[in-house]
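Student: sequence-free structure coming up:
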């Protein structure tokens, strides 16, 4: 089993002490040095020490980075809250996680970047929970995935090796800070490698072009917008690596990036429960649609049905520790011999290169880099007094990858009213983009909706 060479915090604090720079972290135009970040995080740690867990309203601000690092310093599990979460989703996450405090704007404890405190981190146990990340399944409310300190360290070290990621890099991205991609890779990854981080706020082509990075992270929606702005795309020619993840990158976008920037993007694969497990290497072949090879210590297998295509299962040091307070769901997500069932359909070439070709279930939607459970949106729609039935699907979309489309049986309510209703109850990005009204949903003899029989979008 591959283990990280340094505990998570040892690397963060040693690099901070030995290589401080005045512009270590810039978020939406506001900058902190590494010393300032750790000093403010130490003050947060002193305030929250001993808490069972804390929630962080994960806006794209320096305060979010400070709050998360403060939780790590104090040894307190951190629960990132989507800043656009509606009251139902927010209340569920806070109640389910048992978070004692909410850090950030409107919370129990504001984060003051001017405060300073030296904080000696507790002895690190790699099995201790670092983060509780809420992930949407195909049914019901989001589940809290327990991510250990050792898993974060192993994943980041594996990516640093695969991408030749060092303190000499400048990482640029504008991704949400409540997901693996933006928070774990995009903030903790920069701190662990010691590189400079520029978070652009919104991930616009112009902001990416102006940032002057060597390493860029984006989801397919970001990259599709970048290639539609050729001047912005050409400004990335000086970058060393363009990384795409969270959903499949369309082949035309892959080719346009190569034509405009002079290099092929790298694609990688992972989930909240696994962190990143597969990636193309910086010095390896970059093929459209390929997510590359396993990270060090990660093993994969495909439970093939036909033609070498089947469900991808993974094991290794980056896997989550289980779902919070849900032993049955944890057991269901694993095989009898302990491998995690990803629910994604994959194929592996003779050279070991992996390709993700689909989803075992039709009910997990990837829209604009977000993973959205159809059941969660259906439940929100059914909360509306005018809605009697609801079925939600993902439909192909040129920009978002998939857009959320709802089919409803309802009386006396408009499409816009239902879209706004869902946006007010869940995160805004989980709202349907379109609503179709039907007389009845197609169902089988057991009464289960048959989504394959829904009329075309």
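Tutor: Perfect, thanks for sending it. Just so it is clear, the structure is predicted and the values come from calculations on it, not from any experiment.
Student: only C-alpha atoms from now on, for both contacts and neighbour counts.
Tutor: OK.
Student: now the helices for the stretch 151-300 of the chain?
Tutor: With DSSP state H, counting those that start in this stretch, the ranges of helices along the stretch 151-300 of the chain come out as 189-193, 205-211, 220-227, 230-234, 251-261.
Student: so which bits of the second one are buried?
Tutor: Within helix 205-211, the residues that count as buried by 16 or more other C-alpha atoms under 10 Å are 205, 206, 207, 208, 209, 211.
Student: next one: the last one
Tutor: Of the residues in helix 251-261, those with enough neighbours to count as buried (16+ other C-alpha under 10 Å) are 253, 254, 256, 257, 258, 260, 261.
Student: kindly report the same for the fourth one.
Tutor: Of the residues in helix 230-234, those buried under the neighbour-count criterion (16+ other C-alpha under 10 Å) are 230, 232, 233, 234.
Student: can you give me the distance of the residue lying closest to residue 316 once chain neighbours are set aside to residue 16?
Tutor: Once flanking residues are discounted, residue 316 sits nearest to residue 298: 4.4 Å by C-alpha to C-alpha, 6 or more residues apart in numbering. Separation of residue 298 from residue 16 (C-alpha to C-alpha, to the nearest Å) stands at 29 Å.
Student: follow-up on the earlier one: residue 145: which of the buried residues of helix 205-211 is nearest?
Tutor: residue 208 (31.0 Å; C-alpha to C-alpha).
Student: the closest one and residue 201 touch, don't they?
Tutor: No. Judged on C-alpha atoms under 8 Å, residue 208 makes no contact with residue 201 at a distance of 10.2 Å.
Student: picking up where we left off before, in a markdown table: the buried residues of helix 205-211, plus distance to residue 302.
Tutor: Output for the buried residues of helix 205-211, formatted as a markdown table (distance: C-alpha to C-alpha, whole Å):
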| residue | distance to residue 302 |
| --- | --- |
| 205 | 37 |
| 206 | 41 |
| 207 | 40 |
| 208 | 37 |
| 209 | 39 |
| 211 | 40 |
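Student: need the max-distance pair from the residues you listed.
Tutor: Using C-alpha to C-alpha, the pair of those lying farthest apart is 205 and 211, separated by 10.2 Å.
Student: ok so, going back, any chance of the buried residues of helix 230-234 in TSV, plus distance to residue 60?
Tutor: Converted to TSV, those look like this (distance: C-alpha to C-alpha, whole Å):
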residue	distance to residue 60
230	26
232	22
233	23
234	26
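Student: ok, of those, which one's closest to residue 371?
Tutor: After measuring those against residue 371 - C-alpha to C-alpha - the closest member comes out as residue 233, at 26.2 Å.
Student: list the residues that contact that closest one.
Tutor: 205, 209, 226, 227, 257, 260, 261 (C-alpha atoms under 8 Å, 6 or more residues apart in numbering).
Student: hold the first one in mind and look at this next one:
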């Protein structure tokens, strides 16, 4: 594991309790449906027993992968890895062979839980080894591949614990809550916040399988997580939205929540949603507090121990690239020391690549992206470079440029400009969907004779013609 850069990225003075302390506590409260995922329930005791059996099988492995489908077996596998102190590598369940192969090769995962190693929620095992040190790796989360193949971000156990404790403080999140969401279990929002957060706070978890308005309305939760696409669909289903009026907190993240959706949710549910901000490499660093002011476009204030600053661009209003430091940051990119070093400033602050404004009261607004190559579609962060590489793998494609175009439902729609011979739009879309995760496919393709390029031969996306 690469050493972290010097400077303010280091841990805060307070050391959080071990990551799984709430789950393994002998006096932890339990119920038969402590975790319900896609209609299948487990108690915390049953989860711990099944995960203990997994831990016994994989102890000593360098890392293990988990096909992170929305099912109880995924949670058992992840918790089994965490119990055994083996870094867990979540795999998108819809990953194509190229993406899956890259993640497995790059991570060095020795086993795929549920394939090479059985995962049975009915099995019971006992695991009594002490938890690993806070600086040891809990998860290897793969980034969006903005400039090429995705990189593995090493997420320490202490970073996860600190981030979840900070959100519990910000949102008054306790064991009395029932958390509801239907988010994918292979990234920060669905897995770290939506599963490990429930286990750490001791609250009940209902994962709806698919995040439909009907499923959210029927769940009867006090705390709901969603991405803007989910909330947009909920707001259009007035009956479903009104059913959430009894909830304590509606949380939106992974992309900016459109102001009209914010206002519609307020009108239909009687409460304003809260937003938060983070990245794979930083986890969640900034969040609107439950007792704070909720304003469209604002993502709140830093969590305890987190510091932020903007490097101003000279524009009016103190806007600049957001840089962060604190206890929630990753330990580096797996096997990429140069990329790790480039992600930090000389004095140790992480460069987010996002453009932000910090108001006098500390409220943060994310106003744009330093690069045009990160697309946020349906709550997913999709790297244009990864999609371009997949397009170029097709023998008929000579050139490709991928951009995000504003879309009322998805936030951004993935659109590809392609120079190719003898291939139809649908065939090329299906090719990418079979090569990468399905959600990374272009929704539209425009065929061109040539892409605009600069003198160095680099495509100039700002010069691409409108659709």
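Tutor: Ah, there it is. Because the structure is predicted, anything quoted here is derived from the model rather than measured.
Student: TM-score for this pair?
Tutor: Once superposed, chain against chain, the TM-score is 0.98 (TM-score structural alignment, normalised by the length of structure 1); 454 aligned residues with a C-alpha RMSD of 0.8 Å.
Student: re the thing from before, of the buried residues of helix 205-211 of structure 1, which is the nearest to residue 123 of structure 1?
Tutor: residue 211 (37.4 Å).
Student: map the closest one across to structure 2 for me.
Tutor: In structure 2, the residue paired with residue 211 of structure 1 according to TM-score structural alignment is residue 219.
Student: that match and residue 192 of structure 2, how far apart?
Tutor: 21 Å.
Student: how much distance is there from stretch 44-61 of structure 1 to the middle of the chain?
Tutor: Relative to the centre of its chain, stretch 44-61 of structure 1 is centred 19 Å away, using C-alpha atoms, centre = their mean, to the nearest Å.
Student: end-to-end on it?
Tutor: Calculated as C-alpha to C-alpha, the first-to-last residue distance of stretch 44-61 of structure 1 is 15 Å.
Student: quick one: it aligns where in structure 2?
Tutor: Counting by TM-score structural alignment, stretch 44-61 of structure 1 pairs with residues 54-71 of structure 2.
Student: flag every buried residue along the matching stretch.
Tutor: Within stretch 54-71 of structure 2, the residues scored as buried using 16+ other C-alpha under 10 Å are 54-56, 58, 63-71.
Student: which one of the buried residues of helix 205-211 of structure 1 is nearest to residue 444 of structure 1?
Tutor: Looking across the buried residues of helix 205-211 of structure 1 and measuring by C-alpha to C-alpha, the closest to residue 444 of structure 1 is residue 205, at 46.4 Å.
Student: OK, contacts around the closest one?
Tutor: So residue 205 of structure 1 contacts 222, 225, 226, 229, 232, 233 (C-alpha under 8 Å, 6+ apart).
Student: and the fifth one, how close does it get to residue 245 of structure 1?
Tutor: As defined by C-alpha to C-alpha, residue 232 of structure 1 lies at a distance of 20 Å from residue 245 of structure 1.
Student: also the first one?
Tutor: As defined by C-alpha to C-alpha, residue 222 of structure 1 lies at a distance of 10 Å from residue 245 of structure 1.
Student: of these two, who's got more company?
Tutor: Taking other C-alpha atoms under 10 Å, residue 222 of structure 1 and residue 245 do not tie; residue 222 has more neighbours (23 against 20).
Student: what does the more buried one correspond to in structure 2?
Tutor: So residue 222 of structure 1 corresponds to residue 230, using TM-score structural alignment.
Student: how about residue 195 of structure 1?
Tutor: Going residue by residue (TM-score structural alignment), residue 195 of structure 1 aligns to residue 203.
Student: ok, residue 89 of structure 1 to residue 176 of structure 1 distance?
Tutor: In terms of C-alpha to C-alpha, residue 89 of structure 1 sits 17 Å off from residue 176 of structure 1.
Student: which residues in the stretch 151-300 of structure 1 form strands?
Tutor: With DSSP state E, counting those that start in this stretch as the criterion, the stretch 151-300 of structure 1 has strands at 170-173, 196-199, 215-218, 241-244, 266-271, 275-279, 290-294, 299-306.
Student: look up the closest residue to residue 296 of structure 2, ignoring the ones flanking it.
Tutor: Nearest residue to residue 296 of structure 2 in three dimensions, chain neighbours excluded: residue 259, at 5.4 Å (C-alpha to C-alpha, 6+ apart).
Student: residue contacts, residue 158 of structure 2?
Tutor: Residue 158 of structure 2 sits next to 15, 16, 18, 19, 133, 134, 135, 136, 327, 328 when contact means C-alpha under 8 Å, 6+ apart.
Student: cutoff 6 Å now
Tutor: 134, 135 (C-alpha atoms under 6 Å, 6 or more residues apart in numbering).
Student: so what corresponds to it in structure 1?
Tutor: So residue 158 of structure 2 corresponds to residue 150, using TM-score structural alignment.
Student: tell me which element that match falls in.
Tutor: helix 149-163 (DSSP states H and E).
Student: what angle sits between that helix and strand 266-271?
Tutor: Interaxial angle, helix 149-163 of structure 1 versus strand 266-271 (axes from the mean of the first three to the mean of the last three C-alpha atoms, to 10 degrees): 160 degrees.
Student: distance from helix 149-163 of structure 1 to structure 2 after superposition?
Tutor: For helix 149-163 of structure 1, the mean deviation from structure 2 after alignment is 0.2 Å (mean C-alpha distance after the TM-score superposition for structure 1).
Student: pull out the buried residues from that helix.
Tutor: 149-160, 162-163.
Student: how about stretch 439-446 of structure 2?
Tutor: Under the neighbour-count criterion of 16+ other C-alpha under 10 Å, stretch 439-446 of structure 2 has 439, 440, 441, 442, 445 buried.
Student: the first one - that's part of a strand, no?
Tutor: No. Judged by DSSP: H, G, I helix; E, B strand; the rest coil, residue 439 of structure 2 forms no part of a strand; its state is helix.
Student: any idea what it aligns with in structure 1?
Tutor: By TM-score structural alignment, residue 439 of structure 2 lines up with residue 429.
Student: for residue 54 of structure 1, give me its contacts.
Tutor: 78, 79, 99, 100, 101, 102.
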